[in-house]
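[1] Have a look; sequence and predicted model below, questions after that.
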Amino acid sequence: MILDHVSKWFSKRTTHSFKEAFINWAKRKSVRTQQFQALNDVSFTIHEGESVAVMGLNGSGKSTTLKMVSGVLLPDEGKVRTRGRVAGLIEVGAGFHPDLTGRENVFLNAAILGMSEKETKERFDQIVEFSEIGDFIDQAVKHYSSGMFMRLAFSVAIHVELDVLLVDEVLGVGDAPFRAKCNAKLREMSENGVTMMIVSHSAGQVRELCSRGIVIRKGKVVFDGHIDDALDVLNGK
């Protein structure tokens, strides 16, 4: 996986309310926008089988980085290169339709991640068992808690035959025993050669799962090295 001089801008509108926007529209007055640079010339390479933590304060650009790798966002400058099948747990409930049942969403989400219907049917029981959703699998997911969303989304993603797994804070949702179960599964996947990028504010989790840390500050990479040193930089030591 390679990020080669990647930059990304977003438009930030100065209008803050519907009323103000309507008045501007009625007066044929254009709404001014400002450009906010979320990523600024970001470059790094992650080799096959590496587990890397991407860290930074809120708004630093770490989630934008993962969305670039997943293909959810495209860079305005630079290039992103990945090899193999990429699965992302970037937002709780992403790829789920609220009016469909958990069962239906398993097939929908698995298809989005590139699994065939045959593959999904073969792994369906394993997905449900790992998620611990039980009888809720046939209820509409709009009635699920955020923890239930995370359990099912994580379970689908880890049962895909993938080469790269992206995880963005979603494992902060749910109870401690299930988080421990997820971490154990991630360690197993890493040992089996899956490349992982993990965004987490948990020092314990990234120390457990990652040997390398990339620290991003205001859209720029300020450190890339051993996970202990990266945590020191993150904490201002």
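    Done, it's in. Residues are numbered from 1 along each chain as shown.

[2] Please count neighbours and contacts with C-alpha atoms only from this point.
    Fine.

[3] Now do the buried residues in stretch 133-143.
    Burial within stretch 133-143, assessed by neighbour count using 16 or more other C-alpha atoms under 10 Å, is assigned to Ile133, Phe136, Ile137, Ala140, Val141, Lys142.

[4] Can you tell me which of these lies closest to His226?
    Taking C-alpha to C-alpha as the measure, His226 sits nearest to Ile133 out of the buried residues of stretch 133-143, at 37.1 Å.

[5] out of the buried residues of stretch 133-143, which are inside helices?
    For those, membership in helices holds for none, with DSSP state H as the criterion.

[6] from those, which is closest to Ile227?
    Within the buried residues of stretch 133-143, proximity to Ile227 (C-alpha to C-alpha) peaks at Ile133, which comes in at 33.9 Å.

[7] can you tell me which residues contact the closest one?
    Met148, Arg151, Leu152 (C-alpha atoms under 8 Å, 6 or more residues apart in numbering).

[8] ok, structure two:
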Amino acid sequence: MTTMIKVDNATKAFTLSYQRSLKQTVLAKARGRKTHDTFNAVDDVTFSVHEGEAVGLMGLNGSGKSTLLKLISGVMRPDSGSVLTRGRIAGLIATGTGFDNNLSGRENLYLNAAILGMSRAETDRKFDEIVDFADLGKFLDTDVAYYSSGMKARLGFSVAVNVDADIFIADEALAVGDRPFKRKCKKRMDEIVASGVTMFYVSHAPGSVRTLCNRVLIMENGRLGFDGDVEEGIHYLHYDDNGDDSGDDDELGTDI
């Protein structure tokens, strides 16, 4: 079985500053106070994902989910360890990523497609499908600076789901969309999984993870706390105790 993602003892650290200005920093140092601290957003994480798996990534806010996805997508590199992927990666790790507010929706469509590795000819061929999915109507040629967060989400997600990818990732992409668009996206993601594309999906909604994923990873304070069966993972998080089992109201959580 082909390994699509291999994360081996990956660690990513960030610096937390206690002062906001140079003056405050100098005064703190003069008084012998700490000016900063470091923490591992991803701490010695190891796992592999095989071709065709649909993996749900869960955990409380601040557990390291988004940082892990950024390492997998190549936006960040680990400070130690390694993160290896195979094939083309598509999807969204943050709403509005890659948009230029001085360009129109049409121009940003081509820009985002290029960032995701699509050629101009490929984008031309899929242009109508992308536009129909985004459903921006007359606003397609309006500068993105005037778009709402929901409109940006529709455009960005519409480009991402039309990329012929080997790995599809999604984090926070649907959080600002209205309910009909969320349902449309969920249906499209079901189709992506059914096609055999490897899926990495962040969600706090157990119902959505149940229907979409066949495996779950749970991050806890930067470390991998659980890797296995979806139902067991939901029970591990105690998400089955709160009665929230709705896939329709799925929100992809903002995280570190």
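    Arrived safely. Being a predicted model, the structure only gives us computed values, none of them experimental.

[9] Drop the TM-score for these two in here.
    Put the two chains on top of each other and the TM-score (TM-score structural alignment, normalised by the length of the first structure) is 0.93; 234 aligned residues with a C-alpha RMSD of 1.9 Å.

[10] of all the contacts of Ile133 of the first structure, which comes closest to Gln205 of the first structure?
    The shortest approach to Gln205 of the first structure among the contacts of Ile133 of the first structure belongs to Arg151, at 17.4 Å (C-alpha to C-alpha).

[11] quick check, the closest one in a helix?
    Yes - assessed with DSSP: H, G, I helix; E, B strand; the rest coil, Arg151 of the first structure lies in a helix.

[12] Mind telling me what it corresponds to in the second structure?
    Arg151 of the first structure is assigned Arg154 in the second structure as its aligned equivalent, the criterion being TM-score structural alignment.

[13] quick one: the strands in the second structure?
    Taking DSSP state E as the criterion, the second structure carries its strands at 3-17, 36-50, 54-58, 80-85, 89-92, 167-170, 198-202, 215-220, 223-228.

[14] Tell me which residue lies nearest the centroid of the first structure.
    Centroid check for the first structure by C-alpha atoms, centre = their mean gives Ile90 as the closest residue, at 2.2 Å.

[15] Give me the nearest residue to Arg154 of the second structure, chain neighbours excluded.
    Sequence neighbours aside, Ala134 is the residue nearest to Arg154 of the second structure in space, at 4.9 Å (criterion: C-alpha to C-alpha, 6 or more residues apart in numbering).

[16] counterpart of that neighbour in the first structure?
    With TM-score structural alignment as the criterion, Ala134 of the second structure lines up with Ser131 in the first structure.

[17] So that match versus Thr15 of the first structure, what's the distance?
    Spatial separation of Ser131 of the first structure from Thr15 of the first structure under the definition C-alpha to C-alpha, to the nearest Å is 42 Å.

[18] ok, now His201 of the first structure?
    In this structure, His201 of the first structure and Thr15 of the first structure are separated by 32 Å, where distance is defined by C-alpha to C-alpha.

[19] The two: which is more packed in?
    Residue environment comparison for His201 of the first structure versus Thr15 gives the larger neighbour count to His201, 18 against 14, counting by other C-alpha atoms under 10 Å.

[20] Any idea how many residues pack against the closest residue in space to Phe149 of the first structure that isn't next to it in sequence?
    In space, Phe149 of the first structure comes closest to Gly93 once its chain neighbours are excluded; the distance is 5.4 Å by C-alpha to C-alpha, 6+ apart. Burial measure for Gly93 of the first structure: 25 neighbouring residues, criterion other C-alpha under 10 Å.

[21] Does Gly93 of the first structure touch Met148 like I think?
    No - taking C-alpha atoms under 8 Å as the definition, Gly93 of the first structure is not a contact partner of Met148, at 9.2 Å.

[22] what do we get in the second structure for Leu108 of the first structure?
    With TM-score structural alignment as the criterion, Leu108 of the first structure pairs with Leu111.

[23] residues contacting that match?
    Taking C-alpha under 8 Å, 6+ apart as the contact definition, Leu111 of the second structure lies against Gly98, Phe99.

[24] Distance of it relative to Ser195 of the second structure?
    Taking C-alpha to C-alpha as the measure, Leu111 of the second structure and Ser195 of the second structure are separated by 26 Å.

[25] OK, contacts around the alignment partner in the first structure of Thr85 of the second structure?
    Taking TM-score structural alignment as the alignment basis, one finds that Thr85 of the second structure is matched in the first structure by Thr82. Taking C-alpha under 8 Å, 6+ apart, we find Thr82 of the first structure in contact with Met1, Ile2, Val69.

[26] and the gap between Thr82 of the first structure and Thr195 of the first structure?
    Counting by C-alpha to C-alpha, the gap between Thr82 of the first structure and Thr195 of the first structure amounts to 11 Å.

[27] Test my guess that the residue nearest to the centre of the first structure contacts Val170.
    Yes - using C-alpha under 8 Å, Ile90 of the first structure is in contact with Val170, at 7.1 Å.

[28] re the thing from before, any chance of the strands of the second structure in JSON lines, with distance to Gly105 of the second structure too?
    As requested, the strands of the second structure are arranged in JSON lines below (distance: least, C-alpha to C-alpha, whole Å):
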{"stretch": "strand 3-17", "distance to Gly105 of the second structure": "32"}
{"stretch": "strand 36-50", "distance to Gly105 of the second structure": "34"}
{"stretch": "strand 54-58", "distance to Gly105 of the second structure": "31"}
{"stretch": "strand 80-85", "distance to Gly105 of the second structure": "30"}
{"stretch": "strand 89-92", "distance to Gly105 of the second structure": "17"}
{"stretch": "strand 167-170", "distance to Gly105 of the second structure": "21"}
{"stretch": "strand 198-202", "distance to Gly105 of the second structure": "26"}
{"stretch": "strand 215-220", "distance to Gly105 of the second structure": "35"}
{"stretch": "strand 223-228", "distance to Gly105 of the second structure": "39"}
